[in-house]
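S.K.: Here you go, sequence then predicted model.
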Amino acid sequence: MLVIGPCGAGKSTLAVELGERLHLPVFHMDQLNWQPGWNESSKDEIIAKLHDIVATERWLIDGTYGGTLATRLDRADSVVYLDFAISLCVRRLLGRIWTYRGRSRPDMTQDCPERFDLGFLIYLIRWNSGPRPRMEQCLIGHEHKVIRLQNPDALQRWMDSVPAVA
């Protein structure tokens, strides 16, 4: 299972909740990508880690990371797409930065303290004109797997319909 969407949509929070409810091991793309001190892994390193994960029977991976999406889409049984308004995502991102400022988030590699990054904010603001169309292109052929949720209320209704695994 994948959880994808723009930054600040709540992918990691949802992944943790779904992982607990469905008894799935959760992997965060941010942890697979970032090494301590905000050092980025190479694409080959990330793909090698992903191959090991998706070769297993059950998993949940959160994070869009378009350059590795095809590797995950082919093996995913479902894709939860948080297709939320960018204005909401910007507010949530800024709230996350404030909440975790100077500390690593639970879904991030240790020694990668949360910080304000203007380039990252601009990336999010431009989501609908750049990253989104590229991600949507990757989803072609996988539409039958996609659960597109367009706001937090739709997400809550969907979550209410997902039975917990005993």
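M.R.: The structure has been received and is ready for your questions. Numbering: from 1, shown residues only.

S.K.: CA only for contacts and neighbour counts going forward, please
M.R.: Fine.

S.K.: helices or strands up against the host helix or strand of residue 94?
M.R.: Assigned by DSSP states H and E, residue 94 belongs to helix 86-100. Under the contact definition 3 or more C-alpha pairs under 8 Å, 6 or more residues apart in numbering; DSSP states H and E, helix 86-100 sits against helix 118-125.

S.K.: The helix holding residue 94 vs helix 118-125, what angle?
M.R.: On the basis of axes from the mean of the first three to the mean of the last three C-alpha atoms, to 10 degrees, helix 86-100 is oriented at 150 degrees to helix 118-125.

S.K.: In helix 86-100, which residues are buried?
M.R.: Across helix 86-100, burial judged by 16 or more other C-alpha atoms under 10 Å covers 86, 89, 90, 92, 93, 96, 97.

S.K.: and which of those residues is nearest to residue 133?
M.R.: Minimum distance to residue 133 across the buried residues of helix 86-100 is 14.0 Å, recorded for residue 86 (C-alpha to C-alpha).

S.K.: what about versus this one:
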Amino acid sequence: MSKMHIIIIGNCGSGKSTLAKKINQKMNYPLLHLDSLWHSTDYSAAAKGWFSEQQRRFMQQKNWIIEGNYYDTLPLRLAEADFIIWLKVGRLTALWRVIKRSLKFHYDKKSRTEMPSQFSEHFNREYWDFLRFVYSYDERQTEQLVQEKRQKHSVVLIVKSQRAKDQLQERLLRLKRLR
């Protein structure tokens, strides 16, 4: 059986974690949530090195799923990916989902199981800066990296709807059975 390395990228609030969990449940491949790693650090320069190293170690497995953006380490994941799933949603949809999940998480820490236990969100200036980042999310840099990978024969799947997400899960299951 050959390997299957899947990465899921997209703006905050696009549904990366949710889709990754669903694929994980169906395929039983190890899953790495990048938010879980990064938000367990002190965000220092040393943490950045540790963050990259943890991804490298995880990617040594035969099959895996990694979800998250983190543009600085995206080339590392793209170099190993067989399947790139890029979730695209509108800005307002992304903003609404981020605000909704933040409120939910504020009242129920179990609502985001991919987040480390010490993570907390505060509705302060830093949070508003984050919302500005979500709204102004620019796909151009990511697009360039993905296009380079596409030329090297990786499968790039751009997903824009729930129906497409459902079809994608079935397609991956069929591929798993064929490998």
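M.R.: That came through fine. Keep in mind the model is a prediction, meaning the values are calculated, not measured.

S.K.: re the thing from before, by how much does the helix holding residue 94 of the first structure deviate from the second structure on average?
M.R.: In this overlay with the second structure, the average offset of helix 86-100 of the first structure from its partner residues is 0.9 Å by mean C-alpha distance after the TM-score superposition for the first structure.

S.K.: what span of the second structure lines up against that helix?
M.R.: Using TM-score structural alignment, helix 86-100 of the first structure corresponds to residues 91-105 of the second structure.

S.K.: any idea how far that stretch is from the chain center?
M.R.: Here stretch 91-105 of the second structure is found 16 Å from its chain centre; the criterion is C-alpha atoms, centre = their mean, to the nearest Å.

S.K.: Need the residues that contact that stretch.
M.R.: Contact with stretch 91-105 of the second structure is made by 11, 12, 13, 14, 111, 112, 121, 131, 134, 135, 136, 137, as judged by C-alpha atoms under 8 Å, 6 or more residues apart in numbering.

S.K.: at 10 Å what do you get?
M.R.: Contacts to stretch 91-105 of the second structure, defined as C-alpha atoms under 10 Å, 6 or more residues apart in numbering, come from residues 10-15, 88-89, 106, 108-113, 115, 120-123, 127, 130-137.

S.K.: Can you report how many residues neighbour the counterpart of residue 21 of the second structure in the first structure?
M.R.: Using TM-score structural alignment, the partner of residue 21 of the second structure in the first structure is residue 16. Counted with other C-alpha atoms under 10 Å, residues neighbouring residue 16 of the first structure total 20.

S.K.: Which positions within the helix or strand hosting residue 16 of the first structure qualify as buried?
M.R.: Element membership for residue 16 of the first structure (DSSP H and E) is helix 11-22. Using 16+ other C-alpha under 10 Å as the test for burial, helix 11-22 of the first structure gives 11, 12, 14, 15, 16, 18, 19, 22.

S.K.: downstream neighbour of that helix in the secondary structure list?
M.R.: strand 26-28.

S.K.: what's the closest of the buried residues of helix 11-22 of the first structure to residue 150 of the first structure?
M.R.: Of the buried residues of helix 11-22 of the first structure, the one sitting nearest to residue 150 of the first structure (C-alpha to C-alpha) turns out to be residue 11, at 13.0 Å.

S.K.: what sits against that closest one?
M.R.: Residue 11 of the first structure neighbours (C-alpha under 10 Å, 6+ apart): 2-5, 17, 28, 61-64, 80-82.

S.K.: corresponding residue for residue 142 of the second structure in the first structure?
M.R.: Here residue 142 of the second structure is matched to residue 135 in the first structure, going by TM-score structural alignment.

S.K.: Grab the nearest non-local neighbour of that match.
M.R.: With sequence-adjacent residues excluded and distances taken as C-alpha to C-alpha, 6 or more residues apart in numbering, residue 135 of the first structure is closest to residue 66, at 6.0 Å.

S.K.: The one you found -> the second structure?
M.R.: Match for residue 66 of the first structure (TM-score structural alignment): residue 71.

S.K.: so that match touches residue 144, yeah?
M.R.: No: using C-alpha atoms under 10 Å, residue 71 of the second structure makes no contact with residue 144, being 11.9 Å away.

S.K.: quick one: the strands in the first structure?
M.R.: Taking DSSP state E as the criterion, the first structure carries its strands at 2-4, 26-28, 34-35, 39-40, 60-62, 79-82, 146-149.

S.K.: mean distance, the first one to its aligned residues in the second structure?
M.R.: Its match in the second structure and strand 2-4 of the first structure itself, once the structures are fitted together, sit a mean 0.6 Å apart by mean C-alpha distance after the TM-score superposition for the first structure.

S.K.: Then the third one?
M.R.: Relative to the matching residues in the second structure, strand 34-35 of the first structure has an average distance of 1.5 Å after the fit, by mean C-alpha distance after the TM-score superposition for the first structure.
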